[in-house]
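# This is the structure alone, sequence omitted:
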């Protein structure tokens, strides 16, 4: 039996304190995916180069599974060469007869948002960008994303492909996602492949250093600590800008043992004008609020016992009850001072207890008998990006010691005792009825 009792008291405070100037925005805890603030988070909007987070995810997954190797070489296709020569787009120029290793293409994509390098990665993994786009949409479904459509691997306007966009997509098609879906993708990316942050946090790097093709790659995430809008702890993740999507940014920062993820789509300043500064200013608002107001707190300690449920009755055992407690602690990111606003909820496993709530011996020490979760006292709803995140505020309840099954003689005597107890109860009820 499962209760969806995860609610919170803090999101309303965030909504009152923040006024994020963007068409869509969201702030989440980077460890559990607990949503701390949202604005139009389910509106489907343009994402521009934030698209590349999905390409990164599929690449890192392919490398982990041995399907692709970092030192694998790639020969440039006609489309990739053509796109790479367009300096109106973010690119590292690639030679038509050149060979490039997967790692350097990946770094160009993750640091410099290089579009042709991204298409090259799509071709390496999918054979063609058309096949890769199908992989992107399939992976989105697998990750449990909602409100998304991928039509290319880069986030470019399909018109930038000059008629050579992936098959099955139109010249006017765009990649779109909701802020919640973008945050969920980012959450999976940094938790499934935390090594991505090492590359995403690289402020500057030379592509093909020491060769005639050397080019300086400056990270578009200007909130990295050493750059223009430097922010302490910022180490990712991906910017995006097109006329269709506006100024977008998925940021993540870690400080004092806390990590948060933010998304802004079509960010603007106070006068309604978009810009690089606007997307970083709006991100800073959410990050400042998160680091100042939220802390990861232990709400339930290890070996916690619920008042009134410290033991469970046992039948057919050498003991008639067993002590139970939580296997581990429950920790959750909450607004400062709100940790006392939660109450524990014990849920026993119906497959383990009878209709009277009794366990049947034998019982092993450490055997799971149910789980403990928490719920806020005021019942306000809050969400998690994933089921896995939600389960982090749910811990097993186990038997503190073992209970052996009683032998046949003891069971017989217990049966006789129960029989006469029932008889005496019946007689007593009848006698009481006389008076």
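Noted; the coordinates are in hand. What you are looking at is a predicted structure, and each value in this text was computed from that prediction instead of being measured.
# going forward, measure contacts between C-alpha atoms and count neighbours the same way
Noted.
# What segments of the stretch 251-400 of the chain are strands?
Here the stretch 251-400 of the chain has its strands, by DSSP state E, counting those that start in this stretch, at 258-267, 294-300, 311-315, 321-326, 330-335, 342-348, 359-360, 368-376, 394-399.
# Sorry, wrong one. I was asking about the stretch 1-150 of the chain.
Using DSSP E, counting those that start in this stretch, strands in the stretch 1-150 of the chain cover 22-29, 35-39, 45-46, 73-75, 99-101, 148-149.
# Figure out how far stretch 94-105 is from the centre of its chain.
33 Å (C-alpha atoms, centre = their mean, to the nearest Å).
# next up, a second structure to put side by side with the first:
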């Protein structure tokens, strides 16, 4: 009976342990979906630093549909910046682009074969009304063919730090909708990314080319054909889900991708970026986004975590060799301000990183040292678990330089000689003292 009792006890403990692990996992899942988001994947971030504030299945690879056009926008804006093309450059519409613009059930403005349209007109059609044929026309202009452009898209994705993606066309349509002209992949493939990668693309787009918002914020496109085409971003002013501060960025929907939306909004100088992927319905992608942005604006704000001229307790003084002074004080060049959850300021602690290339083998700086010379940097880390940053570059934006508070001139040869002599006799005296102590 005793053996059976022990076995029963062990079994009970194992069951309890396993059950507790499932409970913890369930709690983690519940926490990750604490906003009640219907979308399969979602993410929220501070638009300045890329600090992630919320995520749900952010690394699940899903269809992105027309949100892919953000990559096309990036490459076109980059080409304009480099002078490869210009806003007023004329683009003649070929037969394929004309037919695609007239295809039923696709988002398009009509483009007449043989007629010239400016790059700006085509860009507006793409950015405001998600014009698919206009997107293809721009892709062909930049790269010679949409196939070449898709190569550029995948290359640029790697350069921007995206991890899990595949672009097979410029527009985000399913290849089967491209009238037999799919540029890459299988005949029924679509572009895919994760919510994290989509947010990274949006983050780079609005930070590298902020002018993109001048297009994405337009509620209705007035085209040369005299018609008005409404923006599919229904959270813009005057539209059905209008939301204070929203001025971008891109919607998308296909049968494969479901309903997607990358949004950005700014209030009182604070901008957020959100992504929802595979929402169940057209309206859900906006109600999901409203929940996320409400959460952002209600629960997060910019806080000064460290003042300018702050000197760390441990690493605030560094020894200096060959200088008139034997040490130098280090201070922050400017204040550290971060967007954090309200009431969480005390949970952030400074982390000091010293540039080791400036230190000798003894951990000393070598004079001369200029006032304001960068010696390292300070960043802030939460003592709680957090989601981190989209990119290493973003994390650097959340740090400040640690600089020398004053100048340390190099000591002259006489001072250095006296120090060397003093050091020599100090070593001798130390040796003699140790020997004498040994006698006793």
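Structure received. Because the structure is a prediction, the values reported are computed rather than measured.
# Make CSV from the strands of the stretch 1-150 of structure 1 and add mean neighbour count and distance to residue 242 of structure 1 to it.
Shown next, in CSV, are the strands of the stretch 1-150 of structure 1 (neighbours: other C-alpha atoms under 10 Å; distance: least, C-alpha to C-alpha, whole Å):
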stretch, mean neighbour count, distance to residue 242 of structure 1
strand 22-29, 26, 14
strand 35-39, 23, 21
strand 45-46, 26, 8
strand 73-75, 16, 28
strand 99-101, 15, 27
strand 148-149, 19, 16
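# how much space between the equivalent of residue 323 of structure 1 over in structure 2 and residue 310 of structure 2?
Alignment note (TM-score structural alignment): residue 323 of structure 1 maps to residue 329 of structure 2. The spacing between residue 329 of structure 2 and residue 310 of structure 2, counted by C-alpha to C-alpha, to the nearest Å, is 10 Å.
# Residue 252 of structure 2 now?
Residue 252 of structure 2 sits 47 Å away from residue 310 of structure 2, going by C-alpha to C-alpha.
# Which one of those two is surrounded by more residues?
residue 252 (26 against 16; other C-alpha atoms under 10 Å).
# for structure 2, what spans make up the helices?
Ranges of helices in structure 2, per DSSP state H, are 2-32, 69-81, 95-101, 119-129, 132-143, 146-159, 195-208, 212-216, 282-299, 392-397, 413-439.
# Relative to residue 187 of structure 2, which of those is closest?
Nearest to residue 187 of structure 2 among the helices of structure 2 is helix 146-159; the distance by C-alpha to C-alpha comes to 13.6 Å.
# how much space between the residue nearest to the spatial centre of structure 1 and residue 194 of structure 1?
The centre of structure 1 sits closest to residue 187, judged by C-alpha atoms, centre = their mean, with a distance of 3.4 Å. Residue 187 of structure 1 sits 10 Å away from residue 194 of structure 1, going by C-alpha to C-alpha.
# Count the residues that sit near the alignment partner in structure 1 of residue 400 of structure 2.
With TM-score structural alignment as the criterion, residue 400 of structure 2 lines up with residue 395 in structure 1. Number of residues near residue 395 of structure 1 (other C-alpha under 10 Å) recorded here: 20.
# and residue 395 of structure 1, what does it touch?
326-330, 371-373 (C-alpha atoms under 8 Å, 6 or more residues apart in numbering).
# now with 7 Å?
326-328, 330, 371-373 (C-alpha atoms under 7 Å, 6 or more residues apart in numbering).
# re earlier: mind giving me JSON lines with the strands of the stretch 251-400 of structure 1 and columns for distance to residue 149 of structure 1?
Output for those, formatted as JSON lines (distance: least, C-alpha to C-alpha, whole Å):
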{"stretch": "strand 258-267", "distance to residue 149 of structure 1": "16"}
{"stretch": "strand 294-300", "distance to residue 149 of structure 1": "33"}
{"stretch": "strand 311-315", "distance to residue 149 of structure 1": "51"}
{"stretch": "strand 321-326", "distance to residue 149 of structure 1": "42"}
{"stretch": "strand 330-335", "distance to residue 149 of structure 1": "31"}
{"stretch": "strand 342-348", "distance to residue 149 of structure 1": "38"}
{"stretch": "strand 359-360", "distance to residue 149 of structure 1": "50"}
{"stretch": "strand 368-376", "distance to residue 149 of structure 1": "35"}
{"stretch": "strand 394-399", "distance to residue 149 of structure 1": "33"}
